[in-house]
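Enquirer: Show me how the following folds:
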Amino acid sequence: MIELRDISLRYGPKVIFDCIGAVIGARDRIGLVGSNGTGKTTLLRALLGKAEIDAGQIESAKYVTLGYLPQDGVSTLNLPLFQEVEEAFQSVISIRNRLEDANTKLGALLPEDEKYHELLELIGGWEHELEAHEAHKLQSRVEAVLLGLGFQMSDMDRPTGEFSGGWKMRIALAKLLLKTPSLLLLDEPTNHLDIESLRWLENYLKSYEGALLLVSHDRAFLDSLCTRTFALSMGRLDAYAGNYSFFDRESKVRRELLQKAQANQQRKIEKTQRFIERFRYKNTKAKQVQSRIKALEKVDRIELEDTEKEISFSFLPPPLSGQKVLEVEGLHKNYGDLKVLSGIDFSMDRGDRIAVVGVNGAGKSTLARIIAGEEPYQSGSVRLGHNVSPAYFAQHQAETLDDEETALSVVERASPSGQVDRARTVLGTFLFEGDDVFKQVKVLSGGERNRLALTKILLSRANFLILDEPTNHLDIQSKDHLQAALADYSGTLLVVAHDRDFLEPLVTKVLEISRNSIRWYYGNLSHYVAKKEEEALSGQENVSAAVEDSVGVSSKERRQHNVKIRNQMKPFRKKLEECEARIARLEEKISSVEQEMKDPDFFKRGEETQQSMSEYDSTKRKLERLFEDWEKAMEKITSLKEELI
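Expert: From the prediction side, this is the model:
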């Protein structure tokens, strides 16, 4: 579907891509991983044609369409929410508008008028097109995606300009999903989602008919969706035939093999160098010495990326607090007429490890700010216990950093007396290495400022940590370091986060905020997710029973109908798989011939060249026919899916 050939890119002396290549197939599910700064976002933008490359080619099949969700910076049209998202079906809306206009004009004409039959023919054609696009289902499709992403029916007429940046990202994601491009390019799509909408997106993408290329620091999300992994490091792109966990294991095996090969190569190099040094000035060995010098110059030296430093970062032992760390009683918080928290009561004991979850806008961050003493409230009480020393992190704290300070001076000032040496270690944990520690705050990116603000908190000796989305600007390795440190932290922890993999080993209770109230789930995050799935299933059964009463369709009839439809889909799915396998083989064959064409002598081979070119043209024609067959099978599957009830 898409092929990257010998892509190279440098930013000054820094090599981003060094002659990398890859193929993305029609149904691929690919996770794109690598440390911050290795070029993940740049690669997505290069695929879109928005980032120039120094050399190489990006080729795609004619039918391919791309859809891109950036990490931030999306804009809206300030239309009502439903209308804005419906713009994803612009071609269908355009036909519908032309049809309405034509029907109005037709009403003003008589059958004997010259334009009457011309309009009638146009109307018939447009009606057929709308039927083919299933225009009657547009409203339900738009609403289903918006509700899945956490919007309410009451939001449908709300101007999109009124939504916060996080909700605007969801609006952009909804439009993208409904456009159904051949390849979805998603750059950290989970950053602005809560656990409920993240689970919905995960399930939606599992059944997505196109290809996916995902950048994410959420290991569970990558493991659930991806069947291939592209890893960027040192300008290379290495492909792995599995999800993130497979990549994690396999990359270690590959590295061990490379280390052995590098050690063996180094021994040979040193042996050659000793020979050269020993006989450099002996006339009888001059030819051999020169031969070995030339051989040494031609050696393609095996290079390894610097290993992740074994950073044993851990919190300093905090002072012991009293048994009761926090008491919240009758807490009420409103923003104007909007009730956020209504009569909340709960407490935390020393050593509690609590995740705060809920849909966006439920009040999770508001509660964290109130507990940290950074947000006023209308009534109730919030009391910290004896000898409780809290530390609070939220994304906005990056704005409080002094622009003129360096990263190193910021953390040195935050370090307890006698612990300044730890500052560099902790900075290294969160990707400030070498001269980066001397960068002034004013030149740091938004993500770097957030990581620096988080580092300040981790250097404190607080015995009560309040963390609001601490992983949003961390790569997977930095997140792992933070997770390991928090797992060994002996104080009390309250964390607002949506990253399931991050929360899983850290928390023993889950506090869910919804509809101005709270609900406790005792156990880790897996327990919470399982309980929510049980509740959702129970709710679906109740809805099913109501549907049976209202439309007279029993569960048995529904199952029988769906089995019949799925059986009808089987031959088309098989056809799809056959086409994809043959497409892959033909694309490989075409690529092989094109590689030969780069040889200057290729076109000097007479009959052999003619035969190769004839086969090349024939293969290309076969490939085009296969793509047509693939599209027909895909259309049939999509059509049958709509008949499922």
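Enquirer: from here on, contacts and neighbour counts on C-alpha atoms
Expert: Will do.
Enquirer: tell me which element Ser591 falls in.
Expert: Taking DSSP states H and E as the criterion, the element that holds Ser591 is helix 555-597.
Enquirer: That helix packs against which elements?
Expert: helix 607-641 (3 or more Cα pairs under 8 Å, 6 or more residues apart in numbering; DSSP states H and E).
Enquirer: hang on, Ala485 packs against Ile311?
Expert: No - the pair Ala485 / Ile311 is not scored as a contact, 10.3 Å apart, by Cα atoms under 8 Å.
Enquirer: Of these two, give the one with the bigger neighbour count.
Expert: Ala485 (16 against 11; other Cα atoms under 10 Å).
Enquirer: Which element is encountered next along the chain beyond the helix or strand harbouring the more buried one?
Expert: Assigned by DSSP H and E, Ala485 belongs to helix 476-488. Scanning forward in sequence from helix 476-488, with DSSP H and E defining helices and strands, the next element found is strand 492-496.
Enquirer: Please enumerate residues in contact with that next one?
Expert: The list of residues contacting strand 492-496 from outside it, by Cα atoms under 8 Å, 6 or more residues apart in numbering, reads 325, 349-357, 364-365, 368, 463-469.
Enquirer: Report the buried members of these.
Expert: 325, 350-357, 364-365, 368, 463-469 (16 or more other Cα atoms under 10 Å).
Enquirer: Run the chain-centre distance for stretch 561-571.
Expert: Here the centre of stretch 561-571 is set off from its chain's centre by 32 Å, with Cα atoms, centre = their mean, to the nearest Å.
Enquirer: Here is the second sequence; please produce its structure so I can put it next to the first one:
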Amino acid sequence: MTLLNAKDLGITLGMPLFTNLNFSINKGDHIGLVAANGRGKSTLLSCLAGGMEPTEGDITRARGLKVGYVEQNVPGDLMEQSLYDAVLSALPTEQAEYESWRVDVVLDDLAVPVELHHRLVRELSGGWQRVMLLARVWVGEPDLLLMDEPTNHLDLSRIGFLQNWLGTVARDTPILVASHDRAFLDAVTNRTLFLREDQSQSFALSYSSARAALDESDAAKERQFENDSRKAQQLRRQAAKLKNIGINSGSDLLITKTKQLKERADKIEQQSQAAYKDKSAGAIKLVNSDTHAKALITLEEGEVTAPDGKVLFKIPPLWIKRGDRIVLLGRNGTGKTQLIRMVQQAVTGEHPTIKSTPSVVMGYSDQALSQLDDQATPTEVITERFDVGDQRAIALLAGAGINLDMQSKPIGALSGGQKSRLAMLDLRLRNPNFYLLDEPTNHLDIEGQEALEEELQAHNASCLLVSHDRAFVRNTGTRYWLIENKRLKEVDDPEDFFAASLGEQSSG
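Expert: Sure, this is the predicted structure:
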């Protein structure tokens, strides 16, 4: 049964986001919506939810269809409410008065600890705010669930809970979920819609299989286009020869054949379609400046403590060698960020138990992108920090996906994807030989994640990184350090940690 059908859908907001989009959502569908940053995923979800009208085309919904839309951002008017009241306020007034028990049931289904029920939304972590937004939608018992980047701010245990929840509690509810988390999409979807400016494609496959099918489809179209182009060129060359012969011999028949050959070439070119080339949201390029040192960072036996002096975990003697891409694993609250800060301190100054080789040049980025001042402009960041002129800065920023109009506006006005690409440009211009990266894929689309992976691998970059993105960790890491039972130890791979974390039903 078809619940929603989109026909010839198109949206233009200053520029076309997408056109000629045709797809349907049926019972049993768990669809992954995939596109580059700024390509219209959130806009499409808003249209499907009835929040805005498309520029062209039609959306047909089944009679009485109740659509629940879990947006990315928390509305400001909810921040001063308690989590419980924020969910309760999603119900109609009369229902909220007599059926508040529905909130208790939903919060229990979503494993929200009782001690959080009456905490103000603004006091909650980003992960629990995401859970609150889902609870507000789910309490209304939607027939169709739309979700925009639901794993943002969630740790692995909460991502695992959400995966399980979608496969059990919400199993019979069709969903359309926009996400850049490749492992999550593989776990929860059975269809994939690749949203493009034109030639959007849908496959009855989860993300990884669908991506392979899309790449093959694009490659086949490219081969066909090249063959058609060669055939048309050959016909035109033959037509040119016949034309000369016909003119010299005065043969009307040859002139007619010349015209027919040209018409065949025209028809082939008109029917031929080049493979789709998606416009990049901005390039990500890194460097790895030279150092002859084999050991860049040395960790002596010691302890990592919280700001209040509490011992978080103990460190054995360890080394970060040139070419190591070490992923730091551990549940939330175990002290990963504290260790990252200690390594940063060792490189920029001194630390009693962590030593840095003098030749280390660090490129550092944290998950909040705190190295970028929201009040500064992208142009100021590049021209004031680095020895580049205005024209070079314009070109560098444009290459990173920040157009001329945005280059002179405050960084705070940039999208998350643009900020991330600006941060990567800032890292490259520092010419580092050691990267310290805390959740570097936050806000990056899949294209950006893959570009970052490729750059780290291609330059044999040395780095210590923290990430909840399983695909990124698997594709990037060469060594793995795990914080467990208040000790730091090296493990062969991240899979046991992933399995244990995804099986938990707690922290957010």
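Enquirer: before we move on, back to that, give the other helices and strands that the helix holding Ala485 of structure 1 contacts.
Expert: Contacts of helix 476-488 of structure 1 with other secondary structure elements, assessed using 3+ Cα pairs under 8 Å, 6+ apart, are made with helix 500-503.
Enquirer: Not counting sequence-adjacent ones, nearest residue to Ser415 of structure 1?
Expert: Excluding the flanking residues, the one nearest Ser415 of structure 1 by Cα to Cα, 6 or more residues apart in numbering is Leu459, at 5.5 Å.
Enquirer: List the superposition-based mean deviation of the helix holding Ala485 of structure 1 with respect to structure 2.
Expert: For helix 476-488 of structure 1, the mean deviation from structure 2 after alignment is 2.2 Å (mean Cα distance after the TM-score superposition for structure 1).
Enquirer: Please identify the buried residues of that helix?
Expert: Residues of helix 476-488 of structure 1 classed as buried by neighbour count (16+ other Cα under 10 Å): Ile476, Gln477, Ser478, Lys479, Asp480, His481, Leu482, Gln483, Ala484, Ala485, Leu486.
Enquirer: Stretch 35-44 of structure 2 too?
Expert: Buried residues in stretch 35-44 of structure 2, counted by 16+ other Cα under 10 Å: Ala35, Ala36, Asn37, Arg39, Gly40, Lys41, Ser42, Thr43, Leu44.
Enquirer: again, but for stretch 330-342 of structure 2
Expert: Of the residues in stretch 330-342 of structure 2, Gly330, Arg331, Thr334, Gly335, Lys336, Thr337, Gln338, Leu339, Ile340, Met342 count as buried by neighbour count, 16+ other Cα under 10 Å.
Enquirer: Could you list which of the residues you listed belong to helices?
Expert: Under the assignment DSSP state H, these contribute Lys336, Thr337, Gln338, Leu339, Ile340, Met342 to helices.
Enquirer: Can you convert those into TSV and add a column each for distance to Ser208 of structure 2?
Expert: Rendered in TSV, the data for those read as follows (distance: Cα to Cα, whole Å):
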residue	distance to Ser208 of structure 2
Lys336	30
Thr337	31
Gln338	34
Leu339	34
Ile340	32
Met342	37
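Enquirer: Looking at those, which is nearest Ala187 of structure 2?
Expert: Checking these against Ala187 of structure 2 by Cα to Cα gives Lys336 as the nearest, at 26.3 Å.
Enquirer: Gly330 is in contact with that closest one, correct?
Expert: Yes - under the criterion of Cα under 8 Å, Lys336 of structure 2 is in contact with Gly330, at a separation of 6.8 Å.
Enquirer: between the two, what contacts are shared?
Expert: With Cα under 8 Å, 6+ apart, Lys336 of structure 2 and Gly330 have common neighbours Ile483.
Enquirer: picking up where we left off before, can you tell me which of the buried residues of stretch 330-342 of structure 2 is nearest Tyr480 of structure 2?
Expert: For Tyr480 of structure 2, the closest of those turns out to be Gly330, at 10.4 Å, with distances computed as Cα to Cα.
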